[in-house]
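Trainee: Got a predicted structure here, sequence first:
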Amino acid sequence: MAVLVALGSFVMTLVGGWTAHHVTDRRHLVLGFAGGLMLGVVGFDLLPEALHGAGNEIYGVPAALLLFVAGFLVAHVVERLLAMRKAAHGAQEGEEQVPEVGLGAAGAMVGHSLADGVAIGASFQVSSTMGFTVALAVITHDFADGFNTYTITRAYGNARRKALAMVGADALAPVVGAASTLLFTLPAQALACYLGFFGGVLLYIAAAEILPEAGHHHPARSTLLCTIAGAAVMWLVVGAAGE
C-alpha cells in the first residue's frame, strides 16, 4: 500500500516539473494550500503520535520534542550550507553560471524526496490513517519539489534534458524510499521518534520554503486563504479519521 500511495508523489513531482517548464501564474495558490496542509499534518497528526509513542523524557523534555527540534535544525543547517555553497561559487565565478551547483542542489532535493518516501512507508507501519495523512502532506509539497528541481537545475545553465532527468529522479525517489520500508519494520518507539524528527523537517520546509515562496510574488489574500484552508482540511481529515 505504501508504494502505491507513494506513486502519488511520483505524479505530483512530474506535474511540478511540467509546470516549471511551462510556467503558470496559479502556482502560489497550490503552494499556499500545500503549506497549510503540511502545517496541519505536523500539528494535528505527527506530533501527537510522536509524543504518544516516544515515551521517555530527556532532562525533562519528551524525546519526541527534542527530535522535532533536531529535525527542524538539521533541515535549516542543510539549507544554509547549500545557500553558502551557491554564494561561494557565485563569488568565485562572478556572473558565470556553474552547472555543478545546480545539479548538486537538485541532488539534495532528490535525497530529501527519498526520505519523504521512507516517512510514508514508516507511517503505514503505525496505521493506515497515519500513512495516508503523511502521504497527503508529502504529495502536496512534491509539486513544489518538482517545480524547484527543474528551476534550480536550469538556473545554473544545465541543459533541458538534465533538468528533466533530475525531475525524473526526484519523482522516483519517494517510491524507492517507500519500497525500502518493506524490507524492515521499525520498533514502535523508534518509529515514534522518527515521526517527531520528520515533523520538524516538514515544519521547516513549510515555514521557511513553501509559504515564503507562495507569498513572494503574490502576497495576495487568496494565497493566505488557501493556507488557512489547507490547515483546516487537515484538521477535518485527522478528526474524521479519529472518530
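Mentor: Everything's here; your move.

Trainee: CA only for contacts and neighbour counts going forward, please
Mentor: Fine.

Trainee: Give me the next element, helix or strand, following the longest helix belonging to the chain.
Mentor: For the chain, the longest helix by residue count, based on DSSP state H, is helix 63-93. The C-terminal neighbour of helix 63-93 among helices and strands, as given by DSSP states H and E, is helix 99-126.

Trainee: which of the residues in that next one are buried?
Mentor: Buried positions in helix 99-126, judged by neighbour count with 16 or more other Cα atoms under 10 Å: 99, 101-126.

Trainee: Same check on stretch 216-231?
Mentor: For stretch 216-231, by 16+ other Cα under 10 Å, it's His218, Thr223, Leu224, Cys226, Thr227, Ile228, Ala229, Gly230, Ala231.

Trainee: Those into JSON lines, with extra columns for distance to Glu93?
Mentor: Shown next, in JSON lines, are the buried residues of stretch 216-231 (distance: Cα to Cα, whole Å):
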{"residue": "His218", "distance to Glu93": "32"}
{"residue": "Thr223", "distance to Glu93": "37"}
{"residue": "Leu224", "distance to Glu93": "39"}
{"residue": "Cys226", "distance to Glu93": "40"}
{"residue": "Thr227", "distance to Glu93": "39"}
{"residue": "Ile228", "distance to Glu93": "42"}
{"residue": "Ala229", "distance to Glu93": "44"}
{"residue": "Gly230", "distance to Glu93": "42"}
{"residue": "Ala231", "distance to Glu93": "43"}
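
Trainee: want to compare, so here's the second one:
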Amino acid sequence: MELTGFQVWSYGTIASLIAGAATSLGALPIFFMKKTLTEKQLDMALGFAAGVMLAATMFSLIVPAIEFGGITITVIGIIIGAIILELMDTYAPHEHFLKGHEGPNLAVVKKVWLFVIAITLHNFPEGMAVGVSFGGGTTEMIKNGIVVATAIGIQNIPEGTATAVSFIKAGYTKKQAFWYSAFSGFVEPIGGIIGATFIVLMKPALPFFLALAAGAMLYVISDEIIPETHAHNNERAATFSLIFGFLVMMILDNALG
C-alpha cells in the first residue's frame, strides 16, 4: 500500500497533533497534586523523555535516512538541522527555567513568553520529525511514522508534567501553568504540517529531511534537555532515566517495526 500525497500530509499533520496533545495530558496532574515534584523527580522525568527522543532519532530518523539516501546526505542533513536550531537558539530571545536567559535581551517581552519561546524552540523540531517520518507513503514509512509519533507522544507526557511544575515553581497559577504547557505542545502540529508539506512537495528529498529533523532533535537533546537534568546534582539518576527511556523506545520500535 502506498499513500497519496494528501494522505501523507494528513497522516503527518494528525499524528503531530496527537503527539502534541500528549503535553496537555502530562500537565493535567498538576491540578491534583498536593505537593509538586522534587527536582530529582523532574530531572528523572526529563531524562526519560530525552532517552525516548534519542532512540526515536536514531532508529526512526537516522537509520531510514541512511537506507534511503546514503551516509553523505544524512551527515549533511544532520549538520544543517543542528545549525538551524543553533541559529534559532542564538537569535530568538528565550528563558530556560534553570539555565536562565539566552538570545537577545528584549525588555518588552514578558518573561513568561520567553519561557514559551524556549519551549517552542524545543517542540517545533519534534513536530517536524513526526511530519517527515510519514514521507514516502509506503507501508514501511507509515509504520516508521507511527513509531516516531508514539515516541514523541510518550516523551511529551513527562515533559508536560515537568514544564507545568516548573511554571508553578516560577510563580504561576496551576491554571496558567496548564495552559502555557498545553500551548507549547500545540506548536508541534505546526512543525508537523511544515514537515509533511515539504515531503509531499519534494518527495525525493525525504532522506535529507529525515536527517534534518534528526539533527534538530539531537541539538535539542544535547543543548536543552540534558543540561537541564544535570543542574541539581542528579546526574546519575537522570542518566539512568535516559538509558531506561532509550531502552523502552528501542523495544517499542522493534515491536512495531
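Mentor: Okay, I see it. Quantities reported herein were computed from a predicted structural model and do not represent experimental measurements.

Trainee: quick one, the longest helix of structure 1 and helix 99-126 angle?
Mentor: 170 degrees (axes from the mean of the first three to the mean of the last three Cα atoms, to 10 degrees).

Trainee: Helix 63-93 of structure 1 packs against which elements?
Mentor: helix 47-54, helix 99-126, helix 188-204 (3 or more Cα pairs under 8 Å, 6 or more residues apart in numbering; DSSP states H and E).

Trainee: how far is that helix from where the chain is centred?
Mentor: 14 Å (Cα atoms, centre = their mean, to the nearest Å).

Trainee: Report the angle between it and helix 47-54.
Mentor: 120 degrees.

Trainee: angle of helix 63-93 of structure 1 against helix 188-204?
Mentor: 40 degrees.

Trainee: List the buried residues of stretch 3-23 of structure 1.
Mentor: Here stretch 3-23 of structure 1 shows 3, 5-21 as buried, counting by 16+ other Cα under 10 Å.

Trainee: From the chain's centroid, how far away is that stretch?
Mentor: Worked out by Cα atoms, centre = their mean, stretch 3-23 of structure 1 lies 13 Å from the chain centre.

Trainee: Could you do stretch 233-245 of structure 2 as well?
Mentor: 18 Å.

Trainee: Same check on stretch 139-155 of structure 2?
Mentor: Using Cα atoms, centre = their mean, the offset of stretch 139-155 of structure 2 from its chain centre is 13 Å.

Trainee: Next: stretch 213-222 of structure 2.
Mentor: Worked out by Cα atoms, centre = their mean, stretch 213-222 of structure 2 lies 9 Å from the chain centre.

Trainee: so where in structure 1 does it end up aligned?
Mentor: Stretch 213-222 of structure 2 corresponds to residues 198-207 of structure 1 when matched by TM-score structural alignment.

Trainee: thinking again about what came up before, out of the helices and strands packed on helix 63-93 of structure 1, nearest to His28 of structure 1?
Mentor: Set against His28 of structure 1 and scored by Cα to Cα, those come closest in helix 188-204, at 18.1 Å.

Trainee: Can you name the next helix or strand after the closest one?
Mentor: helix 211-216.

Trainee: centre of the chain versus that following helix, how much separation?
Mentor: 15 Å.

Trainee: on average, how far is that helix from the matching bit in structure 2?
Mentor: Comparing helix 211-216 of structure 1 with its match in structure 2 after superposition yields a mean distance of 2.1 Å (mean Cα distance after the TM-score superposition for structure 1).

Trainee: where does whatever residue of structure 1 lines up with Phe244 of structure 2 sit relative to Ser9 of structure 1, distance-wise?
Mentor: Taking TM-score structural alignment, Phe244 of structure 2 has Ala229 as its aligned residue in structure 1. Distance of Ala229 of structure 1 to Ser9 of structure 1, given as Cα to Cα, to the nearest Å: 21 Å.

Trainee: circling back to that earlier point, next one: the match of Phe244 of structure 2 from Val126 of structure 1, what distance?
Mentor: The separation that Ala229 of structure 1 has from Val126 of structure 1, given Cα to Cα, amounts to 27 Å.

Trainee: same thing with Ala178 of structure 1?
Mentor: 14 Å.

Trainee: Same check on His76 of structure 1?
Mentor: 27 Å.

Trainee: Please apply the same query to Ala208 of structure 1.
Mentor: Counting by Cα to Cα - Ala208 of structure 1 and Val126 of structure 1 are separated by 28 Å.

Trainee: Likewise for Gly200 of structure 1?
Mentor: The separation that Gly200 of structure 1 has from Val126 of structure 1, given Cα to Cα, amounts to 18 Å.

Trainee: Contacts only, for Phe31 of structure 2.
Mentor: Lys174 (Cα atoms under 8 Å, 6 or more residues apart in numbering).

Trainee: From Gly185 of structure 2, how far off is it?
Mentor: Counting by Cα to Cα, the gap from Phe31 of structure 2 to Gly185 of structure 2 is 18 Å.

Trainee: Also Leu85 of structure 2?
Mentor: Leu85 of structure 2 sits 18 Å away from Gly185 of structure 2, going by Cα to Cα.

Trainee: same question, Ala22 of structure 2
Mentor: Taking Cα to Cα, one finds Ala22 of structure 2 at 7 Å from Gly185 of structure 2.
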